[in-house]
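In: Sharing a sequence plus its predicted fold:
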Amino acid sequence: MSTNDPEWNGLMEAWQEETAAEATPAALSEEARRRIRSRVRRETAGLFALAIGEAVMALGLLAWLLLDALDLRRPADAAVLAGIVILFAVTFYYSFWNRRGTWRPVAESTTTFVDLSIERCRRKLRTLPFCYRLLGAELALLVPWAVHSLLSRPEAPPLAKWLQLLGMIVLIPACVLLWATWYKRKTLREMAEWEELRRSLE
């Protein structure tokens, strides 16, 4: 659920105003229920698109590594390629395992749609610890390989190459941590909204 969607924000604000004015949560109108179902269907389509995008990105990265970055005649490059393939396999397995049961609603009811959205938020939050571990594994694999590649050159690598390596070690984790902080807050906010809607359906 995007907090930048004016239509959705308007729906939430109107419903919350009605709820605040009553002793019990205001019942959702048929229009609100229709919008909820429509929103969840769009999120379902986005989930399938995300899975396809992940596969395309992984294949693109592998193609770039094979065609431009790695020389498989060198044992170190062959080893790092094997490590990357293993990381991809683990990532795809976890990704699809974590999304099991959330691809689409099991029934055409508003309650089911809201419950599905809450569960999707929980799965998103569960992804974050895995992302941290994956980042650590990637750095543990790529940093030694990059250092070895620089030191094994016939000529001493220029300072710019070492600065690029340092940037990779520092900037990538920093960007991931910033993204994870934003993503966690966004997901918690979404889940709170869905849970508030869920209580109104009881």
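Out: Arrived safely.

In: rest of the way, CA atoms for contacts and neighbours
Out: Fine.

In: Show me what the host helix or strand of Glu195 is packed against.
Out: Assigned by DSSP states H and E, Glu195 falls within helix 159-200. Under the contact criterion of 3 or more CA pairs under 8 Å, 6 or more residues apart in numbering; DSSP states H and E, helix 159-200 touches helix 110-151.

In: what angle sits between the helix it packs on and helix 159-200?
Out: 170 degrees (axes from the mean of the first three to the mean of the last three CA atoms, to 10 degrees).

In: Now find how far off-centre helix 110-151 is within its chain.
Out: With CA atoms, centre = their mean, to the nearest Å as the basis, helix 110-151 stands 7 Å off its chain's centre.

In: repeat for stretch 66-73
Out: From the chain centre to the centre of stretch 66-73 is a distance of 29 Å (CA atoms, centre = their mean).

In: List the buried residues in that stretch.
Out: Buried residues in stretch 66-73, counted by 16 or more other CA atoms under 10 Å: Leu70.

In: what does stretch 188-197 give?
Out: 188-191, 194-195, 197.

In: mind checking how far that stretch is from the chain centre?
Out: 18 Å.

In: cool, stretch 82-99 as well?
Out: 13 Å.

In: Contacts for that stretch, please.
Out: Residues outside stretch 82-99 that contact it (CA atoms under 8 Å, 6 or more residues apart in numbering): 58, 120, 123, 127, 134, 138, 141.

In: Nearest to Glu18, out of the residues you listed: which one, please.
Out: Among these, Arg120 lies closest to Glu18 (CA to CA), at 27.0 Å.

In: Three-state assignment for the closest residue to that closest one other than its chain neighbours, please.
Out: Among residues not flanking Arg120 along the chain, Thr102 sits closest, at 6.4 Å (CA to CA, 6 or more residues apart in numbering). Three-state call for Thr102 (DSSP: H, G, I helix; E, B strand; the rest coil): coil.

In: Against that first model, consider the following:
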Amino acid sequence: MSNRKTGHPIGGHGENDGLQALADIWQQTPVAVPVPEVIRARIRQQERRMRVFAVLEWAGSIAVGIGGVYLMMNSGMRDAPWRALLVLVLLTLAMAFSVSNRQGVWDPLEESIRGYLDLARLRLVRKRRMLRFAWLLFVAELGIFAVWQWLSQFGWLEPIFVGDGKSAISWILIFALGMATWSVWYWWRIKSCEQQIAEWQNDSFEVQKNKL
């Protein structure tokens, strides 16, 4: 039986979102109160934002893919087909992860406070997963560039970095710094959402206690 069928939040044991202990208690306590409008509105707002980001992500990936392949194939380089293939492979990998990471994060399993909060927790797990994947992909790309540059010494491929490579390294460091800044901000947003979920859950406990 899957985690979703049992009502437990989805995510590996290593993807604890900081609310697991509270969530375990929550799963054992049925809540028969109506879903507060503030929770429903927040979840729907997140859904609209996610759909916009998904559309922009796909549109940007298609543009980068078509533009990248076109520039590579018209660059006149001997290894242009390999460079174009590399662009397509990396984009395909990124978009495959994007699709799989968004599965099951659109609607709650049940029309209850528990269903909405489980969905909110699942979205935080997927956001963490996306953040890790972005860094893994970045590191993998750096590794590919390094191997490519090494193979160019044998004449099999043309070098990616020309000259001493200082300019390319500078751009990579700037990109890494920007990505690190974004990651810190994104992680702060995740922690802020965790606190909001905890507040909603505690408020719901109080409402249920008053009804007993």
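Out: Happy to help now that I have it. Computed from a prediction, not measured in an experiment: that's the story for all the values here.

In: Mind telling me the TM-score for this superposition?
Out: Here the TM-score for the pair of chains, by TM-score structural alignment, normalised by the length of structure 1, is 0.69; 165 aligned residues with a CA RMSD of 2.8 Å.

In: picking that back up, buried ones among the contacts of stretch 82-99 of structure 1?
Out: Neighbour-count burial (16+ other CA under 10 Å) applied to these gives 120, 123, 127, 134, 141.

In: can you put those in CSV and add distance to Arg73 of structure 1?
Out: Listed next are those as CSV, based on distance: CA to CA, whole Å:
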residue, distance to Arg73 of structure 1
Arg120, 44
Arg123, 41
Thr127, 36
Leu134, 27
Leu141, 18
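
In: which of those sit farthest apart?
Out: Taking CA to CA as the measure, these span a maximum distance of 31.0 Å, between Arg120 and Leu141.

In: Tell me how many other residues surround the aligned partner of Cys131 of structure 1 in structure 2.
Out: Using TM-score structural alignment as the criterion, Cys131 of structure 1 maps onto Ala134 of structure 2. Counted with other CA atoms under 10 Å, residues neighbouring Ala134 of structure 2 total 15.

In: and Ala134 of structure 2, what does it touch?
Out: With CA under 8 Å, 6+ apart, Ala134 of structure 2 has no contacts at all.

In: And Ala176 of structure 2, what's its match in structure 1?
Out: Per TM-score structural alignment, Ala176 of structure 2 is aligned with Pro173.

In: Just give the nearest non-adjacent residue to its match, would you?
Out: Nearest non-adjacent residue to Pro173 of structure 1, counting by CA to CA, 6+ apart: Leu135, 7.3 Å away.

In: Please report how far the spatially most central residue of structure 2 lies from Asn101 of structure 2.
Out: Centrality entry for structure 2: nearest residue to the mean C-alpha point is Met130, 2.2 Å, by CA atoms, centre = their mean. Using CA to CA, to the nearest Å, Met130 of structure 2 is found at 7 Å from Asn101 of structure 2.

In: buried sites along stretch 174-181 of structure 1?
Out: Buried residues in stretch 174-181 of structure 1, counted by 16+ other CA under 10 Å: Ala180.

In: Any chance you could list what contacts it?
Out: Counting by CA under 8 Å, 6+ apart, Leu128 sit against stretch 174-181 of structure 1.

In: average gap between that stretch and structure 2?
Out: Its aligned residues in structure 2 lie a mean 1.2 Å from stretch 174-181 of structure 1 after superposition (mean CA distance after the TM-score superposition for structure 1).

In: can you tell me the helix or strand for the equivalent of Ala63 of structure 1 over in structure 2?
Out: With TM-score structural alignment defining the correspondence, Ala63 of structure 1 maps onto Ile66 in structure 2. Assigned by DSSP H and E, Ile66 of structure 2 falls within helix 37-73.

In: Now that helix on structure 1. Mean distance?
Out: Once fitted to structure 1, helix 37-73 of structure 2 is off its aligned match by 1.6 Å on average (mean CA distance after the TM-score superposition for structure 1).

In: that older thread, how deep is the residue nearest to Arg120 of structure 1 tucked in, by neighbour count?
Out: So Thr102 of structure 1, with other CA under 10 Å, has 16 neighbours.

In: After alignment, which residue of structure 2 pairs with it?
Out: The alignment partner of Thr102 of structure 1 in structure 2, by TM-score structural alignment, is Val105.

In: is it true that its match touches Leu124?
Out: No. In this structure Val105 of structure 2 lies outside contact range of Leu124 using CA atoms under 8 Å: 9.8 Å.

In: From Ser152 of structure 2, how far off is Lys166 of structure 2?
Out: According to CA to CA, Lys166 of structure 2 stands 17 Å off from Ser152 of structure 2.

In: swap that for Asp24 of structure 2, sorry
Out: Applying CA to CA to Asp24 of structure 2 and Ser152 of structure 2 gives a distance of 55 Å.

In: The two - which one has more neighbours?
Out: Shown here are Asp24 of structure 2 and Ser152; by other CA under 10 Å, Ser152 has more neighbours (15 against 12).

In: I'd guessed the more buried one sits against Phe161; true?
Out: No. Counting by CA under 8 Å, Ser152 of structure 2 does not reach Phe161; the two are 9.9 Å apart.

In: Give the equivalent position in structure 1 for Gly115 of structure 2.
Out: The alignment partner of Gly115 of structure 2 in structure 1, by TM-score structural alignment, is Thr112.
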